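[1] 3D, please:
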Amino acid sequence: MNPAAHEIVIIDDEVKPAQVLAEYLQRDGFRTAHILDGNSAVAYVRQYAPSVLILDVMLPGLDGIEVCRAVRRFSMVPIIMLTARVDEADRIQGLDIGADDYLCKPVSPREVVARVRAQVRRAAGPMSRDQYTFGFVVEEAAQRIWWQGKVLPLSQVEYRIFKTLLSQPGRIFEREALLNAKDCVGRAVNDRSVDSHIKNIRKKIKPYTGDTEFIFSVYGVGYRFGDF
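    Have a look, this model is predicted:
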């Protein structure tokens, strides 16, 4: 593990404790950023994709619980929550909405650094090649796509086409690009059948995702994932 390759974001409106924690992380070789409020934190994570979040529960604007919930809509970045609340119900709530770890204040900076190292190692493990996009998880090793803990019933060609769309949200993929999606070459896929496969993908994911549209047609060009 190369700590310098990882940015750790501390989200806490208390400046002094955040500075102390940043110093310990920097001594361990990590890069750090400090954000004071929840709204800015969500925007930062979306733009810069840091390696780990250290997230205080009590924040101005969006609190830590809401930040965690918002981040989990588009990212599986490891989140370590810090709080002065000691109730078991609070800890369970944080873990249930997607936090990876939960520490009660006061906490030793050395322990936080150790927890950060553990999260970085875990993210670098066998699951690190999985892709996370707006709630969809692409499990490359098994060639399947998950939605909220359930495997989507896609064929292999549908998997590869949908994986290609998920790889770059907002990008318009021409039909030819989808035809040439990795490992689709040589299979029974042609320009017109791409439309049929897209139709089937939409039909198959709808029972899981509801009425939310994820795949959009671009007239005369192709398709894109996400309405950006």
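[2] alpha carbons only for contacts and neighbour counts from here, please
    OK.
[3] what about L178, helix or strand, and which?
    Assessed by DSSP states H and E, L178 sits inside helix 175-179.
[4] mind listing what T209 touches?
    Neighbouring residues of T209 by Cα atoms under 8 Å, 6 or more residues apart in numbering: W147.
[5] measure it to I215 for me?
    To I215, T209 is 12 Å away according to Cα to Cα, to the nearest Å.
[6] also S196?
    13 Å.
[7] the more surrounded of the two?
    Between S196 and I215, counted using other Cα atoms under 10 Å, the more crowded position is I215 (20 against 14).
[8] and the nearest residue to V20 once chain neighbours are set aside, how many neighbours?
    Nearest non-adjacent residue to V20, counting by Cα to Cα, 6 or more residues apart in numbering: P109, 7.6 Å away. When counting by other Cα under 10 Å, one arrives at 17 neighbours for P109.
[9] kindly report the same for Y24.
    Using other Cα under 10 Å, Y24 is surrounded by 15 other residues.
[10] and what of Y48?
    By other Cα under 10 Å, 9 other residues sit near Y48.
[11] please give the structure of this sequence too, so both can be compared:
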Amino acid sequence: MSRILLVQEGHDAALALLDELQRAGHDVEPVEDGAAALHRMLTSPPELTLLGIDLPQIDGLRILETARNSSDQPIIVLTARRQEADLLRGFELGADDYVCTPYSPREVAARIRTVLRRRAQQLRAANRPVPIAIGNPPGTVVLEGQALPLTRREFLLLRALSREPGRVCSRSELLEAAFPYALETNERTVDVHIKNLRKKLTVVSPAHRWIRSIYGVGFVWDAPASADH
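    Okay, here's the model as predicted:
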């Protein structure tokens, strides 16, 4: 059972979701006010927060940004905003997932299971030696004991991705990390370099897919959850 904070304005809108999560065995605390939600997230962090965007007093994106400055607690955004810019903004601020209304309560429950499982994997990975080492001289990378022959751009991309396993990095974020002074480079250039980087990772470690694509958003470094290194 997980303790979940459900932050959504309107009791009727949250009722079906609340019932579904309680049936799944979660301990759910509903909150309709943005200020109250932020206070709970900072003073008594739940295991996961379902965060609406259009809230009284404090906008959900401001809550997300503020919470991320002090905690890496899982946060799933619930919103009616469907524009790509809104989705990207949510992920850039640190959302673990983004669900648009109208949604199925069972779908949200499934997404919660996925996010909590990924969070557990990250915590287990944090307690094991990291299978990738970025050393000296700059650009030297060793994966599972083998050196990776990377270009400078590939090295910068891998460093940006592997710093925070499980966190989604947008294309614009990776573009800034790997091409900080290239004024005419577009985000699709990132895809080309990621493709080449994946090939080199596969040669060294063919049993695991290290870089996952998040459709329409970017990429995430997916460290193994169960392998011992």
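[12] could I get the TM-score for this pair?
    Remark: TM-score between the superposed chains equals 0.55 [TM-score structural alignment, normalised by the length of structure 1]; 135 aligned residues with a Cα RMSD of 2.1 Å.
[13] all strands of structure 2, in order?
    Under the criterion DSSP state E, strands of structure 2 are mapped to 3-7, 27-31, 48-52, 75-79, 97-100, 132-135, 140-143, 146-148, 168-170, 211-214, 218-221.
[14] output the residue interval of structure 1 matched by the third one.
    This means strand 48-52 of structure 2. With TM-score structural alignment applied, strand 48-52 of structure 2 matches the range 52-56 in structure 1.
[15] kindly report the same for stretch 63-73 of structure 2.
    Counting by TM-score structural alignment, stretch 63-73 of structure 2 corresponds to residues 67-77.
[16] remind me, longest helix of structure 1?
    Determined from DSSP state H, the single longest helix within structure 1 is helix 191-209.
[17] where in structure 2 does that one fall?
    Following TM-score structural alignment, helix 191-209 of structure 1 has no partner segment in structure 2.
[18] now the residue nearest the centre of structure 1: how far from V137 of structure 1?
    Geometric centre of structure 1, nearest residue: S75, 1.6 Å, by Cα atoms, centre = their mean. Using Cα to Cα, one gets 10 Å for the distance from S75 of structure 1 to V137 of structure 1.
[19] any idea how many residues pack against the closest residue to N196 of structure 2 other than its chain neighbours?
    Spatial nearest neighbour of N196 of structure 2, chain neighbours left out: E154 (7.9 Å); criterion: Cα to Cα, 6+ apart. Residues near E154 of structure 2, counting by other Cα under 10 Å, number 21.
[20] what's the answer for the one 4 residues further on, then?
    Close neighbours of L158 of structure 2, defined as other Cα under 10 Å, add up to 22.
[21] can you count the residues close to the nearest residue to it once chain neighbours are set aside?
    Computed as Cα to Cα, 6+ apart, the closest residue to L158 of structure 2 that is not its neighbour in sequence is L197, at 7.9 Å. Residues near L197 of structure 2, counting by other Cα under 10 Å, number 22.
[22] would you mind finding the match for L197 of structure 2 in structure 1?
    So L197 of structure 2 corresponds to nothing, using TM-score structural alignment.
[23] all set, thanks.
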